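Engineer: can't give you the sequence, but here's the structure:
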């Protein structure tokens, strides 16, 4: 049996404001966080974004490396979830404020779930 390489996730106290704000400065990444804000773990194949799969993978890695998401691999499938509890513990109300502003300005609206109709 071949052991799969597990992604490194920063510990809660290693998550920095600069990394979080930098990662969320991209509309695609902010859109991914908006999708994940419902608290459900999603398979990468469930996510829809107007970018190539390799670019989507890059965006998901940036979010993981910043401590915003947690990625879990199961066989050949990858799943991602928002680390809301960790983010709220480190930066109270920051995520809520960013999500509210993103919703208000419709930032990241082109990102959704594969079974949703594409944004106009």
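Structural biologist: That came through fine. Because the structure is a prediction, the values reported are computed rather than measured.
Engineer: CA only for contacts and neighbour counts going forward, please
Structural biologist: Noted.
Engineer: can you show me the strands along the protein?
Structural biologist: Counting by DSSP state E, the chain has strands at residues 42-43, 47-48, 69-74, 77-82, 112-113.
Engineer: for residue 31, find the nearest of those strands.
Structural biologist: Of all the strands of the chain, the one in closest proximity to residue 31, counting by Cα to Cα, is strand 112-113 (7.4 Å).
Engineer: so which elements touch that closest one?
Structural biologist: Judged by 3 or more Cα pairs under 8 Å, 6 or more residues apart in numbering; DSSP states H and E, the packing partners of strand 112-113 are helix 27-36, strand 47-48.
Engineer: by how many degrees do the longest one and strand 77-82 diverge?
Structural biologist: Right, the one you point to is helix 27-36. Inter-element angle recorded for helix 27-36 and strand 77-82: 90 degrees (by axes from the mean of the first three to the mean of the last three Cα atoms, to 10 degrees).
Engineer: got another, please set it beside the one above:
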């Protein structure tokens, strides 16, 4: 098999809902968890960057962190892709704003949870 075919065959892709498939209840569920909200706030602050999961300092195990990123991706809050072995994340700000105008802005402007998570 040629190198380009082998490389293309080994690219890992992750499923994401299309913008029109985003559901308010799914987005709100994803944003309701303090750890997931912390991830979203970090992505919003570093708006023009794709961040590796390892860039987040989260007070949970790696498997729990993976779960939180999956919930955010499957609800349509973030987009993830692989570069090599790194899974990079980016906030789907434009898709969320188009589908639910003002929601993300309101969530990000709310004071952080007093629990400190």
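Structural biologist: Structure's in. What do you need? The shown structure was predicted, so the numbers you read here are calculated from the model rather than taken from an experiment.
Engineer: got the helices and strands packed on strand 112-113 of the first structure as TSV, with mean neighbour count and distance to residue 64 of the first structure columns?
Structural biologist: Converted to TSV, those look like this (neighbours: other Cα atoms under 10 Å; distance: least, Cα to Cα, whole Å):
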stretch	mean neighbour count	distance to residue 64 of the first structure
helix 27-36	22	11
strand 47-48	20	15
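Engineer: export those as a markdown table, with columns for distance to residue 77 of the first structure.
Structural biologist: Putting those into a markdown table (distance: least, Cα to Cα, whole Å) gives the following:
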| stretch | distance to residue 77 of the first structure |
| --- | --- |
| helix 27-36 | 17 |
| strand 47-48 | 13 |
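Engineer: out of those, which is closest to residue 83 of the first structure?
Structural biologist: Among these, if distance is taken as Cα to Cα, the winner is helix 27-36, at 9.4 Å.
Engineer: got the strands of the first structure as JSON lines, with distance to residue 26 of the first structure columns?
Structural biologist: Formatted as JSON lines, the strands of the first structure follow (distance: least, Cα to Cα, whole Å):
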{"stretch": "strand 42-43", "distance to residue 26 of the first structure": "20"}
{"stretch": "strand 47-48", "distance to residue 26 of the first structure": "16"}
{"stretch": "strand 69-74", "distance to residue 26 of the first structure": "15"}
{"stretch": "strand 77-82", "distance to residue 26 of the first structure": "16"}
{"stretch": "strand 112-113", "distance to residue 26 of the first structure": "15"}
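Engineer: what does residue 102 of the second structure align to in the first structure?
Structural biologist: Under the alignment by TM-score structural alignment, residue 102 of the second structure pairs with residue 93 in the first structure.
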